[in-house]
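**Student:** only geometry, no sequence info:
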């Protein structure tokens, strides 16, 4: 099938967008100056992420299909965390001209398959030549007339609960960095996260006061809720659902508390909330703390943890 340079910009665009599924919200897909996506609510939830080769993925660790799934998942999860339904993705792709066309096609297949889990569609984007691969994804969503679920609604007395796996991607990354190839479940969790997309609707029905996608580590992300809400959050370590495959070593809890990129969900709920069994209560919102909001573990402040692009 040759390289992207041999195919050319418009040949590549045609190859990547040919046959893309179109959801009911898409009035006009790829092929014009811009796409047209219905916004019945009158508002659009929008989020964007960048994935840079060598920073977010390595081609010797992950194939293009898994990279596509991961790129879509981290954006779709952000839309779901707002209590919205994902509708569309816009994809910007910077690639070397010598890259095989088949690599880009597999990337788009991964993007499209992840979108299918939520009913979203790829509606456009851009391609450009570059020395290294960068993928820029913008996701749109619809609130269906309902208020968004924010980080700023947590109140003293609320329960803190999580939905989804914690620490698997972090443990998988550690294995890859050590040159290991097993356990395969952990390696795959890093290559392709599996957000529980039903979490947004579940949280809304349970009366969530705050919600977010856990992308940079549970404690760090709960810190965002604490800061936005002006409260303190206390996590009880014994209640954190450490995946069995991580074992009982001290590192297992560390991965669950500070590991990112599983794209699970964390939220706060009224004390009397009727939470589905898929959610696990791990702590409480303890007090208003407008001057010093933050997160404690078993009543004690935690040290640095979680991911920060400009600290590493």
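**Tutor:** Sure, I can see it. Just so it is clear, the model here is predicted, and its values are computed rather than measured.
**Student:** contacts and neighbour counts: CA atoms only from here.
**Tutor:** Fine.
**Student:** now the helix or strand where residue 221 lies: how far from the chain's centre is it?
**Tutor:** If you go by DSSP states H and E, residue 221 is part of helix 218-229. In terms of C-alpha atoms, centre = their mean, to the nearest Å, the centre of helix 218-229 is set 16 Å apart from its chain centre.
**Student:** helices or strands next to the helix or strand immediately after that helix in the chain in the packing?
**Tutor:** Toward the C-terminus, helix 218-229 is succeeded by strand 231-235 as the next helix or strand (DSSP H and E). Other helices and strands packing on strand 231-235, by 3 or more C-alpha pairs under 8 Å, 6 or more residues apart in numbering; DSSP states H and E, are helix 218-229, strand 280-288, strand 294-297.
**Student:** which SSE is immediately downstream of strand 231-235?
**Tutor:** Per DSSP H and E, the helix or strand that comes after strand 231-235 is helix 250-258.
**Student:** from the contact counts, what lies against that next one?
**Tutor:** helix 168-177, helix 218-229.
**Student:** next up, a second structure to put side by side with the first:
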């Protein structure tokens, strides 16, 4: 049996069981006095993670942004980022400079810094980021915590990154910025955590469908979403050839880096004081469902996975 036979999620489950059980959150959590230190790491590769059209600056920005998005999902303040890079020896130094300018610009845009890291030679451009954040114990947000009746919400709009991937294949780079320059929702994550109204949260970096299944598994619930309430990105509307294709971009494509979260219904007004978001459904006892044109259908566990 090979990695490609089972996919990323199944491999993670095997490793987790081998290590004695780890909680599936966006970050690891370490208690420090009255706070939590949250830590995440993400490895990106030239061939599988960066579109050929991405500039070196965008490659650097993406490396920092994907890690900061995990910090946002915990409701934490970023403390800094470590960068380990494996660089092919034939790479032009100017190209490398631009990668690290992109990293620097991203972390500075979100009020943090690069703390250090490691650089080595490697056959394929590979960059591993590690981000650290801090949040009080009373404010941390986990994937578990949703209960039936909670409202399901998302920041921003959905499907833009998936639309960007199609746009690149069509030569429409003007519609691909969402994909190439993701914007982690740090401000929103911190503000939502501060309300005390949010019961569970994660980022939807692997697509809405897979994120719903992950959130449901962590909390022991299900979800029903309403098609008419999904905030579909303008990029999707500009390039999708049908409503079905638009829905596929929303459900399956990764890379949006929005926050997917649940709120106690009686506290929804408190949550709305934190930031703008859309209510797209509700937590239920079990199952992952989509209601569209009066019909209810199951949403399969589909989305972006490495190795599959």
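**Tutor:** Cool, got the structure. Because the structure is a prediction, the values reported are computed rather than measured.
**Student:** pick the most buried one from the helices and strands packed on strand 231-235 of the first structure.
**Tutor:** Counting by mean count of other C-alpha atoms under 10 Å, helix 218-229 has the highest mean neighbour count of those, with a mean of 24.
**Student:** and the angle for the strand or helix carrying residue 8 of the second structure with helix 208-219?
**Tutor:** In this assignment (DSSP H and E), residue 8 of the second structure forms part of helix 3-18. Between the axes of helix 3-18 of the second structure and helix 208-219, defined by axes from the mean of the first three to the mean of the last three C-alpha atoms, to 10 degrees, the angle is 20 degrees.
**Student:** pull up the aligned stretch in the first structure for helix 3-18 of the second structure.
**Tutor:** The counterpart of helix 3-18 of the second structure in the first structure, using TM-score structural alignment, is absent.
**Student:** can you give me the strands for the second structure?
**Tutor:** 28-32, 35-45, 77-87, 114-121, 126-136, 151-154, 198-203, 222-226, 259-263, 278-284, 288-292, 295-298 (DSSP state E).
**Student:** show me what the first one is packed up against.
**Tutor:** Packing partners of strand 28-32 of the second structure (3+ C-alpha pairs under 8 Å, 6+ apart): strand 35-45.
**Student:** what's the strand it packs on packed up against?
**Tutor:** Against strand 35-45 of the second structure (3+ C-alpha pairs under 8 Å, 6+ apart) you get strand 28-32, helix 56-73, strand 126-136.
**Student:** gap between stretch 153-169 of the second structure and the chain center?
**Tutor:** 12 Å.
**Student:** list the buried ones in that stretch?
**Tutor:** Buried residues in stretch 153-169 of the second structure, counting neighbours by 16 or more other C-alpha atoms under 10 Å, are found at 153-168.
**Student:** just flag the most distant two among those residues.
**Tutor:** Within those, 153 and 168 form the most distant pair, 29.1 Å apart (C-alpha to C-alpha).
**Student:** okay, the helices and strands packed on strand 35-45 of the second structure in JSON lines with distance to residue 143 of the second structure and mean neighbour count next?
**Tutor:** Shown next, in JSON lines, are those (distance: least, C-alpha to C-alpha, whole Å; neighbours: other C-alpha atoms under 10 Å):
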{"stretch": "strand 28-32", "distance to residue 143 of the second structure": "12", "mean neighbour count": "15"}
{"stretch": "helix 56-73", "distance to residue 143 of the second structure": "9", "mean neighbour count": "27"}
{"stretch": "strand 126-136", "distance to residue 143 of the second structure": "15", "mean neighbour count": "22"}
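**Student:** tell me which of the helices and strands packed on strand 231-235 of the first structure lies nearest to residue 206 of the first structure.
**Tutor:** Nearest of those (C-alpha to C-alpha): strand 280-288, 12.8 Å.
**Student:** what sits up against that closest one?
**Tutor:** 154-163, 230-237, 239-241, 268 (C-alpha atoms under 8 Å, 6 or more residues apart in numbering).
**Student:** between the helices and strands packed on helix 250-258 of the first structure, which gets nearest to residue 119 of the first structure?
**Tutor:** helix 168-177 (24.9 Å).
**Student:** distance from the chain centre to the closest one, please.
**Tutor:** 17 Å.
**Student:** same question for stretch 301-308 of the second structure.
**Tutor:** Remark: stretch 301-308 of the second structure is offset 14 Å from the chain centroid, using C-alpha atoms, centre = their mean.
**Student:** do stretch 245-262 of the second structure as well
**Tutor:** On C-alpha atoms, centre = their mean, the centre of stretch 245-262 of the second structure falls 9 Å from that of its chain.
**Student:** need the contact list for the spatially most central residue of the second structure.
**Tutor:** The centre of the second structure sits closest to residue 205, judged by C-alpha atoms, centre = their mean, with a distance of 2.8 Å. Residues in contact with residue 205 of the second structure (C-alpha under 8 Å, 6+ apart) are 211, 254, 255, 256, 257, 258.
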